[in-house]
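S.K.: Structural data only, the sequence is not supplied:
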């Protein structure tokens, strides 16, 4: 290739992450201080860094508690940060959720609650509905994660088995004023989907949740099924009084990250082509489709001639059938590499902007024209590893994993495919 593709694509990824830093996007959206108390609560992979940004710019007294993923904490002095497990919840997350509900009890209309929400909050706010246990929630989460269900479907089920998600936190906060600041990590930026919408009305129903489980053949114990059939388990809907004093502000989106990367590409003389920030589907199928678009750029200069970079975001899914290691982005890239079969004009990088691809320690990976050949020389077979959902092993063997560590933000997956001219 004509340039150092790995270095160039890494610069684009870093620009995408930087555009979603809470220190940049939180301060402009802070509300005015109230007559009464200010309570800060929240959950998500960016919750701690969002809390630090609130502290740094808040003019008066405040207190609060936020919960984030292990390793994603940030230094704060007035807002307590609790770390818990993701994507399968644990006791720490359940205790934090209970404490958040206790913290917002007894508020008045003169008080203000600032709720900081980002991706991952659904697993981190683990407060089981009455009649359920943490073990029930853990088992269901694991089944959903392996099923191939998309994030909207997973959160539909989670909301209806929770004491805090799907608008129930807003019920607990009323009649205080509630301002929710959201860093979006979901296709479409729907506040009701991000972290399972703890402070917004829920348009999904118990029937929808049962349909998701049926669609993916997920069997649940009788006591869980009874909760899903009990009308009292329905989530709060639009028009309920608890939402009257609420405001929702989506302060950073996947599209913002793509636009930041596009600016860096343009400055380097590479044409950015934005394919969308809400792409969903099976990771390996998306990889094959993206390979076809890249080949079209090479053969027909469409949708753009090289040098160009195809940028996309969103959240794909993986139906786990093998025993390997690897997240959505590793699976996407391995399928892309197999489909491109060493095309000398194409390289790609994909990563999760939170710094963690699924449950592994990498953000994502890089693939270049030589990747398949290098792997074969090492006795590493791409197609076999793809069949075993083992993208991590493939890219680890090539030393092409992208390791950022926790970035303390999260606007979901970032994909960049560089196409050079002949």
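M.R.: Happy to help now that I have it. Keep in mind it's a predicted model, so treat the numbers as computed, not measured. Numbering: from 1, shown residues only.

S.K.: rest of the way, CA atoms for contacts and neighbours
M.R.: Noted.

S.K.: do you know how far residue 258 is from residue 327?
M.R.: 21 Å (CA to CA, to the nearest Å).

S.K.: And the helices in the stretch 251-400 of the chain, which stretches?
M.R.: 254-267, 283-300, 328-340, 371-377, 382-387, 391-397 (DSSP state H, counting those that start in this stretch).

S.K.: alright, now check it against this:
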């Protein structure tokens, strides 16, 4: 809907150029999506129309919930009229490039690593638990974005919850490491980008008087991870190419 409420989204910025040559350089944080989905496609129409957006509001019984000006705009608006423009687009950075860079750097350190081609998705806690249960002696690197079903009132973010879930999954096992990081340096409403945990992190949290499982259930991963000195605090990176997860477990 939002792409049809903007003067620049859904190709309208490109339409304003009228003619000539245009190049779009894109930094993508949308895992597995077409370029038109990034920032609602200022230079790349999706193919939908304002009438389609109006239909979405109608199908979800939201026509009476939005301002009258929104409905009036969608009723009158037309798709972007793009003229004779020679347009080229290029994704210059995304999560897969970040994952490849991580694998390359690990290789330079003589650490075997592989980039997992499947995008990271699903619920953060379940995805992290599943990943940590399947780790091997080759570092697995994934990129994408998970979701959270927040029911508690604690402090944290999806990567911190994923890291804490990983710490629980690895607890007391063979040597292992799991990292869950936001590439923009900001995970949830906190100053942490995420965390790096090991097979000993959950025990360290317990020794500090906290229950990692209770903290996870309360969506309160930040204090638990802080108690284990597991948080990664980089400050804002200035860009966002989704999340980056990495994990390793000693074979045998």
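M.R.: Perfect, thanks for sending it. Worth saying up front: this structure is predicted, and the values here are computed from it rather than measured.

S.K.: one step back: what about the helices of the stretch 251-400 of the first structure, which gets the closest to residue 158 of the first structure?
M.R.: With CA to CA as the criterion, residue 158 of the first structure lies closest to helix 328-340 of the helices of the stretch 251-400 of the first structure, at 20.8 Å.

S.K.: contacts for that closest one?
M.R.: Contacts to helix 328-340 of the first structure, defined as CA atoms under 8 Å, 6 or more residues apart in numbering, come from residues 283-288, 290-291, 295, 316-318, 346, 348-352, 357-358, 364-368, 371-372, 382-383, 386, 389-392, 394-395, 413.

S.K.: what range in the second structure matches that helix?
M.R.: Using TM-score structural alignment, helix 328-340 of the first structure corresponds to residues 158-170 of the second structure.

S.K.: same thing with stretch 399-418 of the first structure?
M.R.: The aligned range for stretch 399-418 of the first structure is 229-248, by TM-score structural alignment.

S.K.: Okay, buried residues for the matching stretch please.
M.R.: Neighbour counts over stretch 229-248 of the second structure (16 or more other CA atoms under 10 Å) mark 230-233, 236, 240-248 as buried.

S.K.: likewise stretch 180-200 of the second structure?
M.R.: Judged by neighbour count (16+ other CA under 10 Å), stretch 180-200 of the second structure contains these buried residues: 180-188, 191-200.

S.K.: what's the answer for stretch 188-199 of the first structure, then?
M.R.: Quick answer for stretch 188-199 of the first structure (16+ other CA under 10 Å): 188-189, 191-199.

S.K.: circling back: mean shift of the match of helix 328-340 of the first structure relative to the first structure?
M.R.: Compared with the first structure after the fit, stretch 158-170 of the second structure shows a mean deviation of 1.8 Å (mean CA distance after the TM-score superposition for the first structure).

S.K.: hmm, back to that, out of the helices of the stretch 251-400 of the first structure, indicate the one that is most buried.
M.R.: Mean neighbours per residue, mean count of other CA atoms under 10 Å, is largest over those for helix 328-340, with a mean of 27.

S.K.: angle of that one against helix 283-300?
M.R.: 40 degrees (axes from the mean of the first three to the mean of the last three CA atoms, to 10 degrees).

S.K.: what about the strands in the stretch 51-200 of the first structure?
M.R.: 63-69, 79-84, 112-118, 177-183 (DSSP state E, counting those that start in this stretch).

S.K.: Dump those strands into JSON lines; add distance to residue 158 of the first structure as well.
M.R.: Shown next, in JSON lines, are the strands of the stretch 51-200 of the first structure (distance: least, CA to CA, whole Å):
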{"stretch": "strand 63-69", "distance to residue 158 of the first structure": "18"}
{"stretch": "strand 79-84", "distance to residue 158 of the first structure": "17"}
{"stretch": "strand 112-118", "distance to residue 158 of the first structure": "16"}
{"stretch": "strand 177-183", "distance to residue 158 of the first structure": "19"}
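
S.K.: Residue 152 of the second structure: neighbour count?
M.R.: Applying other CA atoms under 10 Å, we find 12 residues neighbouring residue 152 of the second structure.

S.K.: If anything else comes up later, I'll come back, but that's it for now.
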